[in-house]
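Q: need a structure here:
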Amino acid sequence: MKHPVHDFLFTYYAQRPAQLRRWHPGYGVRLLDAPSYDGLKGYADGAVTPEHVASQQPLLIALSRLLRATAGRPANFGCFGMHEWAMVYRLSEDETRHADWPLRLGPAGTDEVVESHRIACSHFDAYRFFTPAAAPLNTLSPTASDRPEFEQPACLHAGMDLYKHAFRLTPMISSDLVADCFELARDIRELDMRAAPYDLQDLGFSPVRVETAAGKAEYAEAQRVFAARGEPLRARLIEECERLLAV
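A: This next block holds a predicted model:
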């Protein structure tokens, strides 16, 4: 059985565990007596080459733009994790993405929560998984091409995506930064699914009952903590993009 919380970090994100475990020093550092690295993409003579960095200019420019736009936007702590609820709206329990796990409130109760809340998801990769019935309920319409116009620093998915941005910059940046972003993504994912409509108590995840006032307050406070943890990581990624763009 797939793990509904942790498997996400290796299925939704393309980085495999073996890739995560391999350490890279980043551009500007040469490894001595490390012949195994010479067969890796971007390496020659134990170091990441300037030619590889130059070939990644389009990625670096796009990531820098997205990260700067996200960092410069006010944080929104009012979404209350409704994206996960919108992903199961008007579905039967055996049609959901995690059909092995029951909905805490059942299908009818889940639908009622969606219908009684304002849905304001700013993250395209969450919004695109809304059910057809839920998509028109979103007050925003993010697309794959306009992420810098929507993403904001309190969004759980924007926080988890720092890990994606970091490993896409591998091997040009230090694996220490990738690991820090992975740790944040892991912790955020637990909140993401604790606030989701699924009952995961058998796995040890107590629910954050975002359908209640107390649950909303708990969720928003956790968002603030994660936004604060993500801010320096986002800043470090921006610095790395600028450093590499100057190569």
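
Q: contacts, neighbours, all on C-alpha from now
A: OK.

Q: Centroid-nearest residue for the chain?
A: By CA atoms, centre = their mean, the chain has its centre lying nearest to M160, at 2.5 Å.

Q: Could you look up the next helix or strand downstream of the helix or strand harbouring A158?
A: In the assignment (DSSP states H and E), A158 maps to helix 156-168. Later in the chain than helix 156-168, the nearest helix or strand by DSSP H and E is helix 175-194.

Q: okay, the angle between that next one and helix 156-168?
A: Counting by axes from the mean of the first three to the mean of the last three CA atoms, to 10 degrees, helix 175-194 points 150 degrees away from the direction of helix 156-168.

Q: how close does the residue nearest to the centre of the chain get to F150?
A: To F150, M160 is 16 Å away according to CA to CA, to the nearest Å.

Q: got it, and E95?
A: Counting by CA to CA, the gap from E95 to F150 is 29 Å.

Q: is it true that the residue nearest to the centre of the chain touches E183?
A: No: if you go by CA atoms under 8 Å, M160 and E183 don't touch, sitting 9.2 Å apart.

Q: Which residue is the nearest non-sequential neighbour of the residue nearest to the centre of the chain?
A: A185 (4.2 Å; CA to CA, 6 or more residues apart in numbering).

Q: let's see this one next to it:
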Amino acid sequence: MHPTVDATVDPTADTAVLSHEEWAGRTAAHEARVDRWAVPHRERRQRGEPHPVLDFLFSYYSESPGRLRRWHPGPGLALAAPAPHAEWRWYTADGTTVRLDVAAFLADRGDTVRFVRRLLAATASRPAFSGCLGLHEWAMVYRGTGTRHPIPLRLGQQGTDDVVEAHPIRCSHFDAFRFFTGPAVGRNRLQPTRETQVELEQPGCLHAGMDLYKWAYKLSPATPGHLLADCFELAVDIRVLDMRASPYDLREHGYAPVAIETPEGKAEYVAAQRGFAERGAVLRARLLELCADLIDG
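A: Purely as a prediction, here's the structure:
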């Protein structure tokens, strides 16, 4: 959580003004929070050392570590000048304060804000389904000739195929489904497309939970830094479960498997998935509130 501060009220606008000390403190706290992942990622990259779990947060998702470290106040706060934000896109300065130029932001990114609002509202309106068991990762290597990561399959190829064939697959997330192998596509009870994303996205889906981070940075710089970091932390935690429950053997990398082919593994996965759905629901509501603040004023 970001620290509570006593911000002064600007009588000329419906925003509070953070003193230099206050916004500098929030900036430093945000950078330290993000550096927990950004610094090791940068050091691994310099060594040419890929990470099979965490690199995903900086490769599949397009936000760079540098942009992730950049703290933004959001639309409800102004910063006592001088502030570096004055040189950043979609900010405006009046000599004494620096703030987000909401009108300019919406002129350029209004369609994105409206899409994110529509998608998140539709997702939040549905019950969370927690019976997928992470089989999307298994479907991505089903009857394949190779793997998506240079890591051995925990049960081997035949054992992996047997697990897929023994379980129904109900993946509702297009950005997972599009990586299914050809033989796995027809086994999915749903056939999601980009066009049906708003119709099918549901809040129990691990990828929908991770994607809250994507929607948070797609709304940047309007997204307050603490909300962006909260979404990123959820994405990290979900990614770890996603790969622990995958067919890959990650024990040499320090990740114990969640063996979803067993009753115990199924129970562990479902419990974790429900917990992530609850965390995601809170963040989804905060992102929807941000969209409403931007669009409705």
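
Q: Please state their TM-score.
A: The pair, once superposed, lands on a TM-score of 0.96 when counted by TM-score structural alignment, normalised by the length of structure 1; 244 aligned residues with a CA RMSD of 1.1 Å.

Q: quick one on the thing from earlier: in structure 2, what residue corresponds to the residue nearest to M160 of structure 1?
A: In structure 2, the residue matched to A185 of structure 1 (TM-score structural alignment) is A235.

Q: same thing with H98 of structure 1?
A: So, by TM-score structural alignment, H98 of structure 1 is matched to H149.

Q: what's the spacing between that match and S64 of structure 2?
A: Relative to S64 of structure 2, H149 of structure 2 is positioned 22 Å away (criterion: CA to CA).

Q: D230 of structure 2 now?
A: Look at D230 of structure 2 and S64 of structure 2: by CA to CA, they are 16 Å apart.

Q: what does P127 of structure 2 give?
A: Using CA to CA, P127 of structure 2 is found at 33 Å from S64 of structure 2.

Q: Go ahead and confirm A80 of structure 2 touches L18.
A: Yes: under the criterion of CA under 8 Å, A80 of structure 2 makes contact with L18 at 5.9 Å.

Q: Return the residues in contact with the residue of structure 1 most remote from its centre.
A: Distance from the C-alpha centroid of structure 1 peaks at D33, with 35.8 Å (CA atoms, centre = their mean). D33 of structure 1 sits next to G46 when contact means CA atoms under 8 Å, 6 or more residues apart in numbering.

Q: which secondary structure element contains the corresponding residue of structure 1 for A277 of structure 2?
A: Per TM-score structural alignment, the equivalent position to A277 of structure 2 in structure 1 is A227. In this structure, A227 of structure 1 sits in helix 213-245 according to DSSP H and E.

Q: Using the three-state scheme, assign the residue nearest to Q223 of structure 1 when sequence neighbours are not counted.
A: Once flanking residues are discounted, Q223 of structure 1 sits nearest to A154: 6.0 Å by CA to CA, 6+ apart. Under DSSP: H, G, I helix; E, B strand; the rest coil, A154 of structure 1 falls in the coil class.

Q: which residue lines up with A154 of structure 1 in structure 2?
A: With TM-score structural alignment as the criterion, the equivalent of A154 of structure 1 in structure 2 is G204.

Q: isn't its match right up against C132?
A: No: with contact defined as CA under 8 Å, G204 of structure 2 does not reach C132; the gap is 9.1 Å.

Q: Give me the more crowded residue out of those two.
A: Higher neighbour count among G204 of structure 2 and C132: G204, with 26 against 20, using other CA atoms under 10 Å.

Q: follow-up on the earlier one: wait, doesn't the residue nearest to M160 of structure 1 sit right on H165?
A: No: if you go by CA under 8 Å, A185 of structure 1 and H165 don't touch, sitting 11.5 Å apart.

Q: rewinding a little: which of E95 and F150 of structure 1 has more residues huddled nearby?
A: The residue with more neighbours, out of E95 of structure 1 and F150, is F150; 18 against 10, by other CA under 10 Å.

Q: ok, the more buried one - contacts?
A: Counting by CA under 8 Å, 6+ apart, F150 of structure 1 makes contact with 70, 122-123, 142.

Q: Quickly name whichever of these is closest to R22 of structure 1.
A: T70 (28.9 Å; CA to CA).

Q: Check whether that closest one really touches Q152, as I assumed.
A: Yes: look at T70 of structure 1 against Q152 with CA under 8 Å: they come within range, at 4.8 Å.
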